[in-house]
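# Return a 3D structure for these sequence lines:
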Amino acid sequence: MERAMEQLNVQLNRLTRSLRRARTVELPEDNETAVYTLMPMVMADQHRSVSELLLNSKFDVNYAFGRVKRSLLHIAANCGSVECLVLLLKRGANPNYQDISGCTPLHLAARNGQKKCMGRLLEYNADVNICNNEGLTAIHWLAVNGRTELLHDLVQHVSNVDVEDAMGQTALHVACQNGHKTTVLCLLDSGADINRPNVSGATPLYFACSHGQRDTAQILLLRGAKYLPDKNGVTPLDLCVQGGYGETCEILIQHHARLFQTLIQMTQNDDIKENMLRQVLEHVSQQTDSNYQRILTSLAEVATTNGHKLLSLSSNYEAQMKSLLRIVRIFCHVFRLGPSSPNNGNDMGYNGNKTPRSQVFKFGKGLIVDVRDMDLPCFSYASAVVQPLELLWHSLDEWLVLISTELDRKCGDATSSSPGTDIASLLLKQREADPSVAMETPALLPPSLDPEVVMKTPEAYVDGQDVISMTANRLSAVIQAFYMCCSCQMPQGMTSPRFIEFVCKHDEVLKCFVTRNPKIIFNHFHFLLECPELMSRFMHIIKGQPFKDRCEWFYEHLLAGQPDSDMVHRPVNENDILLIHRDSIFRSSCEVVSKSTNEKLKQGIAVRFHGEEGMGQGVVREWFDVLSNEIINPDYALFTQSADGTTFQPNSNSSVNPDHLNYFRFAGQILGLALYHRQLVNIYFTRSFYKHILGIPVNYQDVSSIDPEYAKNLQWILDNDISDLGLELTFSVETDVFGAMEEVALKPGGTSIQVTQENKAEYVQLVTELRMTRAIQPQINAFLQGFHTFIPPSLIQLFDEYELELLLSGMPEIDVLDWKRNTEYTSGYDTEEPVIQWFWDVVESLTQEERVLLLQFVTGSSRVPHGGFAFIMGGSGLQKFTIAAVPYTSNLLPTSSTCINMLKLPEYPSKDVLRDRLLVALHCGSYGYTMA
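I've put the predicted structure just below:
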């Protein structure tokens, strides 16, 4: 029995040893392999396993491995494996060993906030003053991440809290940059130098301001931080403004009052983004009413100074003009934010302290209008905040009066002395008559037109037009500034009565400016585009400019503020694609357009037909082309054909379709969208309808488009004396409404008012308006509502009805010679190739309709843009019609790539084969897209 027990114990011991051997992995002898066995255990802090493996091993615990040459102690410190870290330290791991970047285990523990690891490393004499390759110490890492609790423990072991990294930055610099308030306080309490500059001269305050760290900047300023620029002269305030950090700017100004004027002067610096300045001034102005008043008054003073410089011919026009308008834009932005703004919903007759403000507008001499007599909110133009600008407006008014006087003198006496002398004498008279003007004149007048200078050199000013050439742009810029200031004090959409009176007063001079340089309208006279009443005064001058110039102005202002993009929007997801069904193109288009936002449609259009793969510019062009044909489809009863059979106008009986007004609105959207993106539509309207779009009154001659015989009768009435003809006409007409005749009065009581020789012109006009306007007014209004979604009325009025047709529908005829001149060849074709010569022979023999089909087949559109084939658009801009060679095989048809306007023409063996294949392609393949 004892022997049996002894044998059993031996077997158990063997089994135990065997199990141990099976459970334990011995470390490989080479360090490279061993370290990768230990590393995952160290990362997981499996200290018992690590201890067993190291027990009888010859492994070097300081072995550096990997690309960065770190030891296992680095790994433990980085991962917070405290037990393994202590084990390694006990086995002789070096706490100050540096990896390839110069980092010790203490650096890594500090960076990751491993407090226990930091403590153990310090117990084993880790050196807190060691710098890595960038000069960073452990306290830098703590400061970067705002680990204040650990910093308190570490600074006790630091010999120099202001140790610098390679850029001369201390821990205080980086703590300030990252806005760690408690860390900043800890470092300051530990003796950190608050004004220590780095290698570029940047102090901790500079770093705080560079990232808009308001609270950190506040701490530094309260502790006595100096306001110092860097070596390039960039100040903390510069940094705050560049970043739009209004709160930090406010702190700086609170501690250094002189910086307020510096901030105001920055509005003249073109290197600083205007939107950043707005953010800063907006914040500062909103803190107190006194801040608001002070900022506006200061901005007004700076604007006035810049305006006077602009009026000096010796100044740089471009620089001064940009500076003035920039300051005024900022002024208006801040003004609209305050209690005096007419748009903020407050009582604008009072400021924040409920102090009554003046309620009058000052117009010209002797003219004062009390706004209480107007249906407007109460506010004052002549309040203290804008009073400094009155000097500039006074100077502007003087200039325009002087030029007007000179123009009148020139018209009245062509042989009189030079205008410069007369202007000089007028100025001298003003000085004598008004001593206050005498004090102002030297400061307000340009040196080159100072009276004494002009009188000494009258030959320099030969006629009044020279004075206009020298001053028009400068004065126009000041007028723009005046308009902006007036507008910011009016409710949205209203033009200031004061400014209207100003334009009326100086009407002739302003017209003279525009006549000499029409671009002034679009550079400075924005008020004309925003105020139809004023625009009407200048319209004849604008309409006199070349159509091409007006098109450029139109699109320049239409697309202002839109991001640059390709003509076709490339969507980021399927939801941005307009998916259209060909079998219901009108209804499906109406549905998808209504679901899309106007802003997305302005940015670009992507169209795909259901069941087809093709996308791109050609598909977009075809969509507009086909959809415009559907708009005039009789099935929708929206438009009726005119007497000439080629043009259309709204159907007065369109209400037979219950959704007719919604459809008219959609039709307006499509035409507006086409014009916005410079796409052509395959539809021509009557001249009267183009007039309705433009807001031009119709006349009796427009009636001929729908009823030529009736128009002749109206003409006859106007041309002949009807006194004794016994026509017995009254101011009423009979109109067919769904087959029933109804009598409609042309004006109140019209059925009993006889038409006479004296009032026949009125009768003709009223009849015209009834037939051409009143009968379809709801349809016109709905159409314009959609059209104006994309095309502002103020811009489209730059054109007449004939030009609008060109813009919308292109040239009605196809000029083959122009087409041929503006065609390019590729893939082996040139003008001398027989196939190319046969092709043009065939094109010349085609009917106009077949040429349209060919153009539509290749480009996706059946219209030629204004200017001819040289201006055909492709997927990324202008893209000429192109013909590319394709190897011929039997019965092969021509194909096309509409996105690049390319016809892929096989090398046919004869002209007859080419003509046959081309006609088959045109009549059978002009619709539908697949991926090429």
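
# Please make it C-alpha for all contacts and neighbour counts, starting now.
OK.

# those strands in the stretch 451-600 of the chain, which residues are they?
Under the criterion DSSP state E, counting those that start in this stretch, the stretch 451-600 of the chain carries strands at the ranges 578-580.

# Actually, the stretch 801-932 of the chain.
Under DSSP E, counting those that start in this stretch, the stretch 801-932 of the chain gives strands at 823-826, 873-874, 877-878, 881-886, 895-897, 902-906.

# so what's V385 closest to, chain neighbours aside?
Leaving aside its sequence neighbours, V385 sits nearest to T297 (CA to CA, 6 or more residues apart in numbering; 4.3 Å).

# Following up with a second sequence; could you model it the same way so I can compare the two?
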Amino acid sequence: MERAMEQLNRLTRSLRRARTVELPEDNETAVYTLMPMVMADQHRSVSELLSNSKFDVNYAFGRVKRSLLHIAANCGSVECLVLLLKKGADPNYQDISGCTPLHLAARNGQKKCMSKLLEYSADVNICNNEGLTAIHWLAVNGRTELLHDLVQHVSDVDVEDAMGQTALHVACQNGHKTTVQCLLDSGADINRPNVSGATPLYFACSHGQRDTAQILLLRGAKYLPDKNGVTPLDLCVQGGYGETCEVLIQYHPRLFQTIIQMTQNEELRENMLRQVLEHLSQQSENQYLKILTSLAEVATTNGHKLLSLSSNYDAQMKSLLRIVRIFCHVFRIGPSSPSNGIDMGYNGNKTPRSQVFKPLELLWHSLDEWLVLIATELMKNKKNSADITSILLKQKGHDQGATSIPPFEPPEPKSYENLSTGPGESKPDAVAVKQEANADCQDVISMTANRLSAVIQAFYMCCSCQMPPGMTSPRFIEFVCKHDEVLKCFVNRNPKIIFDHFHFLLECPELMSRFMHIIKAQPFKDRCEWFYEHLHLGQPDSDMVHRPVNENDILLIHRDSIFRSSCEVVSKANCAKLKQGIAVRFHGEEGMGQGVVREWFDILSNEIVNPDYALFTQSADGTTFQPNSNSYVNPDHLNYFRFAGQILGLALNHRQLVNIYFTRSFYKHILGIPVNYQDVASIDPEYAKNLQWILDNDISDLGLELTFSVETDVFGAMEEVPLKPGGGSILVTQNNKAEYVQLVTELRMTRAIQPQINAFLQGFHMFIPPSLIQLFDEYELELLLSGMPEIDVSDWIKNTEYTSGYEREDPVIQWFWEVVEDITQEERVLLLQFVTGSSRVPHGGFANIMGGSGLQNFTIAAVPYTPNLLPTSSTCINMLKLPEYPSKEILKDRLLVALHCGSYGYTMA
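As a prediction, the model looks like this:
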């Protein structure tokens, strides 16, 4: 054992001697031999190598031209660093970026290395190429302990970098409290500006460093803007730094009002302002009330400016609605904000919180007077059979140099007697109303509708923020009813105003019903545009097919159980992601794109009405479907109805067509439209005729002895079901027969399938809000969901493109369209499905067919012919790849084979 150890020691000494005999003669090779030893602080090995070498310890190597002393300082290799310094290494040698070893030691917090470098006369005032000194590096990283040692050697603690920034600037920016205190104790200039005029306080606020800002303010830092006029508060608000804003306000209370005024600045992001005011409002009840009252006052001033015809409509409208949105947000999130549903401030509740709305009452009063005046003039014009254009404002006649139009106000200001007014208020001008019409005049409704509508929207928002979600303020309902005629006039003039300002109509069915006839009178195309514009409002831009970030976002479907597997994956999927886009892949297939998505919807359409699931039953005509009242035979029927609703909602959301048609009554159920006796004909034509006969004839003396109860199938057994309470004892008479017919209709068409309808709508409304779908009637909804039932070949030809060598006049193309004309309607549907993935044409015809990235025309591309070659397709771009067949007969044969054998299943073609 001893002999073995001796041999091992001898071997070790031999290896060491062999390794440390000498360095290579050239510095380039030698430095790369020494560098790993220096990094590991193997000072003995380095010492041995250097002892018998002419190596230049100041040799600079590598891309950045650093010496071994830089390496030692950077890595904290103290022993090697001392050894190199003793060998004559220059402690102030600068690499290509101007950094000395002291810079690197300071940057990495190598305290011992810093001490040794200072012992060997390292210059702490040397700047690198960016003007940074060692003190800057310590300040950047908050190395306060090292800073205490270093400042004793610094001649100027306020030494500036190339941008004029001192160590105090960077320490404040990075939020290093103790470092800031150390620098200030060492004499740092607390208000020193950099080259752009930014002080340390400015730097602290730019990154929301509350603590360092507080230290500076406590020590007397001045509140100064930079050379561009940007203040510390501006920076805090831009970043949403509520805590830092709070500190600034503590030392400069006047800044509170500045923040309130900032709500009018369009350039500031609204969510950042909300963040700041939300934080400030949470500090105390008094602060909360002060913020709300101040916001209400600013909103009132802006609202009166908006009502003045001399103001910039667009700017004032945006400003008012922005302030009111912020006001409502703060109101809802205030400290211990009540949620008892009391309409505070609008039902006589005199709590402190209700008083914050008081300034806005001036604005609502002006709004009311405008609407009353317009209603009065409308009535006058009706009586005189004159056109509303007699209400005019004269725009010329102002003194030279005048820049505004006098506010338009009612002739009798009696209602203002008990109302204090401010400089921003707008009162209708009696003189202007009476001015005579001329060529320079404008219709007052055209001039005021948008302005008044914006204020009405603000009024609605303020009313709503005090109510529980989903409830409309009684005061606002009363307001709409009071000004019904004027508001209808506004909507008639500009129906899109409902979407721009009258959101309350969409959100409140009670109010929307008063205006629905106006909306339904608008072109179907316009309503479709409004529908999709607001359906996708606020969603990020995305392709029609969602490009998932991971496999979990892909709907992986099994073809052999497409209904159940689809139901399972959709129920687990993220609803928000499905709204943005859909990615579908069939298990065991590689294809994934728009064509696959369309195929999925197409197949699911057929599966939803598959009799095996007992969800829907065919109508009397055999072409449409109605929920099956006996669907309970399937234990999962309500879950499946919910899934069916999700699929139709998703299809409508993404403009995909479904291969299914429902009865008119079911479309009415989706829209929330009451059914009538004529809808019964779809499920029982004979019964519908009987109901029609009752309505058309006098039944007084017929002795029918009908009562308000009927026999119906309840869980497989016939039972007497009352149509209303006590219906079995109420006879049907000539006077109440219309009620009887309606109640029978509701029982047959609605009550019998109410659970199924509810489940379906629960899924449908996950993707389609009830407020938006009500823009359509039952016929239009069918077009939106299922497209045109027939294929117009001439429209198809008109909207087809040709590529890869084909032209419309080519023989192959002419043969192709002749074949399309010859084949059956069913085969045309197969062809359409083969190329586009969908068997339906959207509303508007082939010009509106969608591709993978938007509208994409049906396209035919040339492919070289080989015997027996079948046509293929790229469904994502709606392209038919048609070989150059030598005859019409071969083309037709090959095309039909492809259609009947290959309509399902896609590759990445």
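
# how near is the residue nearest to V385 of structure 1 to A477 of structure 1?
T297 of structure 1 is 21 Å from A477 of structure 1, where distance means CA to CA, to the nearest Å.

# what does N198 of structure 1 give?
45 Å.

# between these two, which one's more packed in?
A477 (24 against 19; other CA atoms under 10 Å).

# Show me what that one lines up with in structure 2.
Matched to structure 2 by TM-score structural alignment, A477 of structure 1 sits across from A454.

# Spatially nearest residue to that match (excluding sequence neighbours)?
The nearest residue in space to A454 of structure 2 (CA to CA, 6+ apart) is H501, at 5.9 Å.

# Counting neighbours, what do you get for that neighbour?
20.

# ok now do it, which residues does it touch?
Applying CA atoms under 8 Å, 6 or more residues apart in numbering to H501 of structure 2 gives the contacts 453-454, 456-457.

# thought L289 of structure 2 was touching R353?
Yes: at 6.7 Å, L289 of structure 2 counts as touching R353 under the criterion of CA atoms under 8 Å.

# For the counterpart of C79 of structure 1 in structure 2, give me its contacts.
Under the alignment (TM-score structural alignment), C79 of structure 1 pairs with C75 of structure 2. By CA under 8 Å, 6+ apart, the residues touching C75 of structure 2 are 39, 105, 110.

# Closest to G187 of structure 2 out of the residues you listed?
A105 (23.8 Å; CA to CA).

# which one in structure 2 is aligned with the residue nearest to V385 of structure 1?
For T297 of structure 1, the residue aligned by TM-score structural alignment is T293.

# does that match sit in a helix, a strand or a coil?
Three-state call for T293 of structure 2 (DSSP: H, G, I helix; E, B strand; the rest coil): helix.

# contacting residues for it?
Contacts of T293 of structure 2 by CA under 8 Å, 6+ apart are 355-357, 359.

# matching residues in structure 1 for stretch 527-536 of structure 2?
Counting by TM-score structural alignment, stretch 527-536 of structure 2 corresponds to 550-559 in structure 1.

# mind checking how far the matching stretch is from the chain centre?
Distance, stretch centre to chain centre, for stretch 550-559 of structure 1: 15 Å (CA atoms, centre = their mean, to the nearest Å).

# Stretch 811-820 of structure 2 too?
Worked out by CA atoms, centre = their mean, stretch 811-820 of structure 2 lies 47 Å from the chain centre.

# again with stretch 875-886 of structure 2
38 Å.
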